[in-house]
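[1] missing the sequence, but the structure's below:
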């Protein structure tokens, strides 16, 4: 790859990682040494200076780009393309571009060689293989495979429904991909047809779900054009035929034909119906029988959580009602193999570990009762309900004179409930939450009734210092902002940590090839020392199959779903070289095993580990020092 191509590639990588990217990551993607990357970045800095774009570096973030005006960055790309117009225009991470390429090829039943994929992104074949591992892991979530087709190259293989799920997710992630597959489709007209039918049928669904339905219909149209039809067994067809949503779907396809002239296979009416069945409704359309079945499942979930975690939610009516409504829709989604995006998944896993653990347990109960596998995106949404329930348990009942606020939200009910509960949990009597409402309902009169409005989306129609924008899920930056604007203004020590963080469980300079070898080594060592049983070891592997415990920053935190031991411990493993752990590279592994019922300790340790890794440069320190004493000193200072 010549220098001009390398510089363009480095620029695209920096744009794809706005929070920063390590020089080693860039060197692997470009296929040159770190030294060459440093030299190229210096040259690139000079080239982009006139476009008001700068490249910064920080110890914990790596290289990151600052751009005063995004359109100038686009202009740099266009200017740099003049000398080589064949340069790939796709944006995004390398594995994302590969996935989109393979999905596009599936429309035409064509293959692509790995050499072509590498040349398209100006990376070496060895670098491509690393990204292929990530692609295989991602495709596996959809039950899709990358297969070699004779000697012509590679393509994807799997069921049409799962291919559509993957297309749906990546159409949302990658604008270039969406523009290509929908280039001949009038999305505005499709949206108008859907809105008209929903009004006529008096069916109300959230805006987010309506937008998703529009994309699903567009996918049905685009796939049908290429003969990529979806078929349903008679057992599913009989079930769908009896639903109200089936009539709505028929009307949508009828309007597409009569108004827009779009003539597609009648099988697509079942596809559109399943999309409607798996949408959230503003009213509960479940039958009394479905609600009864869902209540039985919820009761089993809460009993399992009570037995395993010693936390009793059996009398929490808000939680029970919320889970019943959620499971009625979620089980339909899973049975119809409809994926749901959960953009908050990583935040939930990293910031609400105990709630996510409860979601995992709930998923296992559903799996036993309904014989279906609950994916991690669904588990994340179930965890939101438990996050709110945990917050309610910790809220003091006393109230006193406080600031009156309203929460304005654009997300779903479960997220709004969790946000409200977390705000109440942290600020308690200092804030009086009068209401939670959609952002579009906020008016000037609303402002007159309160001291502040906390909103998760910009409210452009009203300008006021009373409006404070926060995240969908309350984070540290939000708390600091509220403290500063509204109010103007260690329970675990080193000795206690040493009780379950022993030097003999601190392993350095180890060589393992994969995730399972790491877990096998740590769990067998724990069993040998009487810290873990075979049952708990099996639960560690079971937890890993539900959702990866790799959390980024070269770290994984494997742990059991269920623990039958009466002792807590942490084992630490430092590898000489990083390994592929699902979609992440991992070099530091923490096996976290906290005894049954000690949930506060479990969540505290997990959150502090996460903080140590992300904000205190913990991984770099551990790999550099390889010292138990140094780690204990640094980690204990977090409390």
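    Good, I have the coordinates. Everything numeric in this text was worked out from a predicted model, so none of it was measured.

[2] from here on, contacts and neighbour counts on C-alpha atoms
    Fine.

[3] count of neighbours near residue 238?
    11 (other CA atoms under 10 Å).

[4] Kindly provide the distance from it to residue 229.
    19 Å (CA to CA, to the nearest Å).

[5] burial count for residue 404?
    The tally of other residues near residue 404 (other CA under 10 Å) stands at 16.

[6] so it touches residue 452, yeah?
    Yes - counting by CA atoms under 8 Å, residue 404 does reach residue 452; the two are 6.7 Å apart.

[7] who touches the helix or strand harbouring residue 273?
    Assigned by DSSP states H and E, residue 273 falls within helix 268-277. Helix 268-277 has contacts (CA atoms under 8 Å, 6 or more residues apart in numbering) with 213, 216-217, 220, 229-230, 232, 237, 240, 245-246, 248-250, 253, 329, 332-333, 336, 338.

[8] what about 7 Å?
    For helix 268-277, the external contacting residues (CA atoms under 7 Å, 6 or more residues apart in numbering) are 213, 217, 220, 245, 246, 249, 250, 253, 332, 336.

[9] got it, and stretch 497-505?
    Counting by CA under 7 Å, 6+ apart, 568, 569, 570, 571, 572, 628 sit against stretch 497-505.

[10] Against that first model, consider the following:
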């Protein structure tokens, strides 16, 4: 059983404890078959879990991750408790409140005050403070916590509301554990039913309906079905279902009737009409394409295709990311948008529990979608909520990852040789002997042929014919010193790789502010913007655009770092202004940030500077680097620490 948030954190911690040397990122990604980004997120979560138990994980530049034991006694005590105890780790107020909520939902009979105090290890006053917070949390669901004399505390209210509260407040739908299996919370909540049997039956019936293409939606359905069966098994049934349930398409309806029959036999339960409606409702919300829409409803597929086309064109216009011919992305987005349109027709919104994670993990993708979808929604009479923007951002994040991968592909080359095919094959063989891991020779052409050839997909040209007039990157090889000049190709390849400015060139000492004398977020942004404007980097309306973007959605990634930026790419030059605030500054909603990176990026540079987001996401994890930058007002220290990021 996982002691930490999910099992992989326990496993990573075990590796770090056992190794006496830094553990490389590749070693961790290979061990768990996940991406670098996932491991970085894991390390952040692990540090959150370790911050109160005398330990932390840090990254040594060029070496890997190490576990730092800051308090041997505290950490050892916690670790021993972790190994021997099956009780949940209640190291924070949030964890104790969540456990209290779990007990209120899960226990068959009311619990006394003494029961709660014993399980939570808190005082009476602390317990009542938790109770007050939970009552506020449950109020929107119409649920109340009452204390019956001589009986105990009990959660009362509508069963449907209780199920919604359990789903929203207890089942943490993160990007890792939730998607690949049942979370620890789910295993505890649903311990009275056979989850693997339910999963097996569901897979058998849902595969013919094409519901396995999205892990997230499939898991949502499975989780709600498990919740219903668990509650029914405990005798907590729905007595009414006051929500409109739409008719499923014929094939889906037939399969669901068979599904209900098998579920009743397998779990020895009887599903009332209300319970069946609960199942169908959550199936419809997560797979709207299975719903039979009215004859006079607007067909969703043509509209979905149009919206996808408009979105990709808007992203191209705003950023130069061009995915208008990306068949995989277009197919996935069209399917998703079609489901979204159907959900709108059903007047059913889809809550996105992953929204904050998406904003923090994929800020570039989220921003690329936010304003275009708002405008597209107005044109089509649809409302793309932040939740829906988050879902769509995941598709764009995938395209960005593929674009990043393509940066590291072989460079595509054309070989121009004017002395015939035999010689061109010899030259090709010599080049491949040295550089086949770095370049791919697409064609061997004569000078006449190259004039008729489309060079749009070519990175550079290797030519034995002097071509001073050729406007694209090229390197000349003198046939008289063939072997010597072929050796120069390596240097040219490296030059091509470094042709674009590095992301660190976005920073400049004149736009670096340590401990600025400002008291508000607005004053800080105004001061930073004025400096950018005085240098001719941005125009006079830049500040107004940055403030408007903040009103739509705050740009702080967490309570440490914010990345404000304008509504559109309107800089004359690309620059990232930086403010370091040791005492922090209120960014709204009670969040006090210490690092502010104000983005001023030219449209033409947007794709090439995308790596800045990855660097800042790495920076969030690096507490030691943050401390050094906060304690030093030198620009050189800032740059030195930033260059340590992966």
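    Thanks, I have the structure now. For clarity, every value in this text was computed on a predicted model and none was experimentally measured.

[11] measure the alignment partner in the second structure of residue 540 of the first structure to residue 561 of the second structure for me?
    Residue 540 of the first structure maps onto residue 550 in the second structure when the alignment is built from TM-score structural alignment. Distance of residue 550 of the second structure to residue 561 of the second structure, computed by CA to CA: 14 Å.

[12] and what of residue 359 of the second structure?
    For residue 359 of the second structure, the distance to residue 561 of the second structure - CA to CA - is 13 Å.

[13] if you count what's nearby, which of these two comes out ahead?
    Between residue 359 of the second structure and residue 561, residue 561 has the larger neighbour count (other CA under 10 Å), namely 23 against 19.

[14] if we can go back for a sec, now, of the contacts of helix 268-277 of the first structure, which are buried?
    The neighbour-count criterion (16 or more other CA atoms under 10 Å) marks 213, 217, 220, 245, 246, 249, 250, 253, 332, 336 among those as buried.

[15] What lines up with the third one in the second structure?
    Spelled out, that is residue 220 of the first structure. Matched to the second structure by TM-score structural alignment, residue 220 of the first structure sits across from residue 228.

[16] Please work out how many residues are found near residue 80 of the second structure.
    Residues near residue 80 of the second structure, counting by other CA under 10 Å, number 10.

[17] how many neighbours does the match of residue 540 of the first structure have?
    Other residues close to residue 550 of the second structure by other CA under 10 Å number 18.

[18] could you say which helix or strand contains it?
    Assigned by DSSP H and E, residue 550 of the second structure belongs to helix 542-552.

[19] Show me what the longest helix seen in the second structure is packed up against.
    In the second structure, taking DSSP state H as the definition, the longest helix is helix 386-407. When contacts are defined as 3 or more CA pairs under 7 Å, 6 or more residues apart in numbering; DSSP states H and E, helix 386-407 of the second structure sits against helix 327-345, helix 355-361, helix 363-380.

[20] what's downstream of it, the next helix or strand?
    Past helix 386-407 of the second structure, the next helix or strand by DSSP H and E is strand 411-416.

[21] orientation of the next helix or strand after that next one relative to strand 411-416 in degrees?
    Sequence order places helix 421-435 as the next helix or strand after strand 411-416 of the second structure, per DSSP H and E. Helix 421-435 of the second structure and strand 411-416 are oriented at 150 degrees to each other (axes from the mean of the first three to the mean of the last three CA atoms, to 10 degrees).

[22] Residues in contact with the helix or strand just after helix 421-435 of the second structure: which ones?
    Per DSSP H and E, the first helix or strand lying C-terminal to helix 421-435 of the second structure is strand 439-445. By CA under 7 Å, 6+ apart, the residues outside strand 439-445 of the second structure that reach it are 410, 411, 412, 413, 414, 415, 416, 417, 424.

[23] Pull out the buried members of these.
    411, 412, 413, 414, 415, 416, 417, 424.

[24] Make sure residue 63 of the first structure is indeed in a helix.
    No - assigned with DSSP: H, G, I helix; E, B strand; the rest coil, residue 63 of the first structure falls outside any helix and is strand.

[25] Let me know the distance separating it from residue 17 of the first structure.
    9 Å.

[26] The two: who's more crowded?
    Shown here are residue 63 of the first structure and residue 17; by other CA under 10 Å, residue 63 has more neighbours (20 against 15).

[27] just checking, residue 146 of the second structure is part of a strand?
    Yes - assigned with three-state DSSP, residue 146 of the second structure falls within a strand.

[28] residues in contact with it?
    By CA under 7 Å, 6+ apart, the residues touching residue 146 of the second structure are 153, 154, 155.

[29] how close does it sit to residue 159 of the second structure?
    Distance of residue 146 of the second structure to residue 159 of the second structure, given as CA to CA: 16 Å.

[30] same deal with residue 475 of the second structure?
    73 Å.

[31] Of the two, give the one with the bigger neighbour count.
    More neighbours surround residue 475 than the other of residue 475 of the second structure and residue 159, with 20 against 17 (other CA under 10 Å).

[32] Give me the secondary structure label for that one.
    Of the three states, residue 475 of the second structure takes strand under three-state DSSP.

[33] And residue 309 of the first structure? What does it align with in the second structure?
    Using TM-score structural alignment, residue 309 of the first structure pairs with residue 319 in the second structure.

[34] thinking again about what came up before, any chance of the helices and strands packed on helix 386-407 of the second structure in TSV, plus distance to residue 489 of the second structure?
    Output for those, formatted as TSV (distance: least, CA to CA, whole Å):
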stretch	distance to residue 489 of the second structure
helix 327-345	34
helix 355-361	38
helix 363-380	35
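
[35] so which of those comes closest to residue 116 of the second structure?
    Of all these, helix 355-361 sits nearest to residue 116 of the second structure, with 31.5 Å by CA to CA.

[36] top helix in the first structure by residue count?
    Max-length helix for the first structure by DSSP H is helix 288-309.

[37] Could you check that one and say which residues are buried?
    In helix 288-309 of the first structure, counting by 16+ other CA under 10 Å, buried: 291, 294-295, 297-305, 308-309.

[38] for the first structure, which residue is closest to the average position?
    The residue lying closest to the centre of the first structure (CA atoms, centre = their mean) is residue 345, at 3.4 Å.

[39] does that residue really touch residue 377, like I thought?
    Yes - taking CA atoms under 7 Å as the definition, residue 345 of the first structure is a contact partner of residue 377 at 6.5 Å.

[40] before we move on, the earlier item: got JSON lines for the buried residues of helix 288-309 of the first structure, with distance to residue 199 of the first structure too?
    Shown next, in JSON lines, are these (distance: CA to CA, whole Å):
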{"residue": "291", "distance to residue 199 of the first structure": "26"}
{"residue": "294", "distance to residue 199 of the first structure": "29"}
{"residue": "295", "distance to residue 199 of the first structure": "31"}
{"residue": "297", "distance to residue 199 of the first structure": "34"}
{"residue": "298", "distance to residue 199 of the first structure": "33"}
{"residue": "299", "distance to residue 199 of the first structure": "36"}
{"residue": "300", "distance to residue 199 of the first structure": "38"}
{"residue": "301", "distance to residue 199 of the first structure": "37"}
{"residue": "302", "distance to residue 199 of the first structure": "38"}
{"residue": "303", "distance to residue 199 of the first structure": "42"}
{"residue": "304", "distance to residue 199 of the first structure": "42"}
{"residue": "305", "distance to residue 199 of the first structure": "42"}
{"residue": "308", "distance to residue 199 of the first structure": "47"}
{"residue": "309", "distance to residue 199 of the first structure": "46"}
